[in-house]
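Enquirer: My questions are about this predicted structure, shown below with the sequence.
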Amino acid sequence: MSAVDNCVFCKIVKGELPAVKLFEDADALAFMDVFPASVGHALVICRDHHANLLDMPDDGLAATAVVARRIAQAIMTALRPDGFQIRQFNGAAAGQTVFHYHVHIVPVHQGVGAPAHGRERSDPHVLEELAARIRAALA
């Protein structure tokens, strides 16, 4: 079995695994992180399988960055955090746990830290409620 066959994000792209989606187009997909580092933590992935930043073609990288910016703006509008972090990990030593290029958008509130990765699975109903607010801000 290939890396693509075992990739959780490829399975989400193919509809084989569920995700609370925020946005999708021909190049990228944005959805809520099920192990959020903070409330509203979202992921933006490229549809094609590329293990990390160094494997990404320029056009896919640009398309993913544009979607990440749109999602970050919608999170800021919908959830009103004090700021946000864009995180992107490359290699296990750097904290990458899913080896499919993706960007984390992590809302940050003044005085509240956010770990690199969340430890607890979020309630699916909470994720859907947050996603509905973010999707409304995208409209």
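Expert: Good, I have the coordinates.
Enquirer: Only C-alpha atoms from now on, for both contacts and neighbour counts.
Expert: OK.
Enquirer: immediately after the longest helix along the chain, which helix or strand?
Expert: Taking residue count as the measure and DSSP state H as the definition, the longest helix of the chain comes out as helix 58-79. Using DSSP states H and E, the helix or strand that follows helix 58-79 towards the C-terminus is strand 83-87.
Enquirer: Next, the angle strand 83-87 makes with the helix or strand following that next one.
Expert: The helix or strand immediately downstream of strand 83-87 is strand 102-108, counting by DSSP H and E. On the basis of axes from the mean of the first three to the mean of the last three CA atoms, to 10 degrees, strand 102-108 is oriented at 160 degrees to strand 83-87.
Enquirer: Report the angle between the next helix or strand after strand 102-108 and helix 58-79.
Expert: Along the chain past strand 102-108, the next helix or strand (assigned with DSSP H and E) turns out to be helix 124-138. Orientation note: helix 124-138 sits at an angle of 100 degrees relative to helix 58-79 (the same axes, to 10 degrees).
Enquirer: Name the residues that touch helix 124-138?
Expert: Outside helix 124-138, the residues that touch it by CA atoms under 8 Å, 6 or more residues apart in numbering are 20-23, 31-32, 34, 40, 70-71, 74-75, 77-79.
Enquirer: Comparison target below:
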Amino acid sequence: MANTAETCIFCEIVKGERPAHIVLDVPDAVAFLDARPLFKGHTLLVPRTHHETLTDVPPDLLGPFFSHAQRLAAAMEPALGAAGTFVAMNNRISQSVPHLHVHVVPRNRKDGLRGFFWPRHKYDSDAEAADHAARLANALD
């Protein structure tokens, strides 16, 4: 079955039909914590409307969408004590959910992220994930 807005798990999150730790909820985009984070605070930014890849997004939406990615990257440092961020997206290859999403990941020196062999760091609890989401959301205000 092809992925459509009706079958997309990110669309379900956007519509509030699937639980997620929401970091940003604005008219054109939603950001939430990655369920399998590279580091705690790893956030996925998605357009509210279903677009599979970067090339599918109408050009007039790109600037506003990436301004949200910029804001998220800026919030990581003060909210989480990160030294910087890693911002990336995949198009089709290695895109686990075929709905455009930008990864915004907090980084620190010697954090173990090397090349494309990335460690995953789970939250100790749902409460810890909620705390990271709230800290990031507060930093965006």
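Expert: Received the coordinates, thanks. What you are looking at is a predicted structure, and each value in this text was computed from that prediction instead of being measured.
Enquirer: Please check the contacts of helix 124-138 of structure 1 and keep the buried ones.
Expert: With burial judged by 16 or more other CA atoms under 10 Å, the buried subset of the contacts of helix 124-138 of structure 1 is 20-23, 31-32, 34, 40, 70-71, 74-75, 78.
Enquirer: Looking for the alignment partner of Ala79 of structure 2 in structure 1.
Expert: The equivalent of Ala79 of structure 2 in structure 1 is Ala78 (alignment by TM-score structural alignment).
Enquirer: got the contact list for that match?
Expert: Residues near Ala78 of structure 1 by CA under 8 Å, 6+ apart: 133-134, 136-137.
Enquirer: what's the answer for His103 of structure 2, then?
Expert: For His103 of structure 2, the residues meeting the contact criterion (CA under 8 Å, 6+ apart) are 42-45, 86-89.
Enquirer: SS state for the residue minimising distance to the centre of structure 2?
Expert: The geometric centre of structure 2, computed from its C-alpha atoms, lies nearest to Leu44 (CA atoms, centre = their mean), at 0.9 Å. With DSSP: H, G, I helix; E, B strand; the rest coil as the basis, the three-state label of Leu44 of structure 2 is strand.
Enquirer: And the match of Ala79 of structure 2, how close does it get to Leu43 of structure 1?
Expert: Relative to Leu43 of structure 1, Ala78 of structure 1 is positioned 16 Å away (criterion: CA to CA, to the nearest Å).
Enquirer: distance of the spatially closest residue to Arg70 of structure 1 that is not a sequence neighbour from Met76 of structure 1?
Expert: Spatial nearest neighbour of Arg70 of structure 1, chain neighbours left out: Leu138 (7.5 Å); criterion: CA to CA, 6 or more residues apart in numbering. Relative to Met76 of structure 1, Leu138 of structure 1 is positioned 11 Å away (CA to CA).
Enquirer: Next: Val44 of structure 1.
Expert: Plainly put, Val44 of structure 1 is 16 Å away from Met76 of structure 1 if you go by CA to CA.
Enquirer: Which one's more surrounded, the two?
Expert: The neighbour comparison of Val44 of structure 1 against Met76 (other CA atoms under 10 Å) goes to Val44, with 27 against 19.
Enquirer: Just among the contacts of Ala78 of structure 1, which is most surrounded?
Expert: Within the contacts of Ala78 of structure 1, Ile134 tops the neighbour count with 25 neighbours, counted by other CA under 10 Å.
Enquirer: hmm, back to that, and the gap between the residue nearest to the centre of structure 2 and Ala134 of structure 2?
Expert: Taken as CA to CA, the spacing of Leu44 of structure 2 relative to Ala134 of structure 2 amounts to 15 Å.
Enquirer: Identify, from the contacts of Ala78 of structure 1, the entry nearest to Val98 of structure 1.
Expert: Distances from Val98 of structure 1 to the contacts of Ala78 of structure 1, taken as CA to CA, are shortest for Ile134 (23.9 Å).
Enquirer: Tell me the buried residues within the contacts of His103 of structure 2.
Expert: When neighbours are counted using 16+ other CA under 10 Å, the contacts of His103 of structure 2 contain these buried positions: 42-45, 87, 89.
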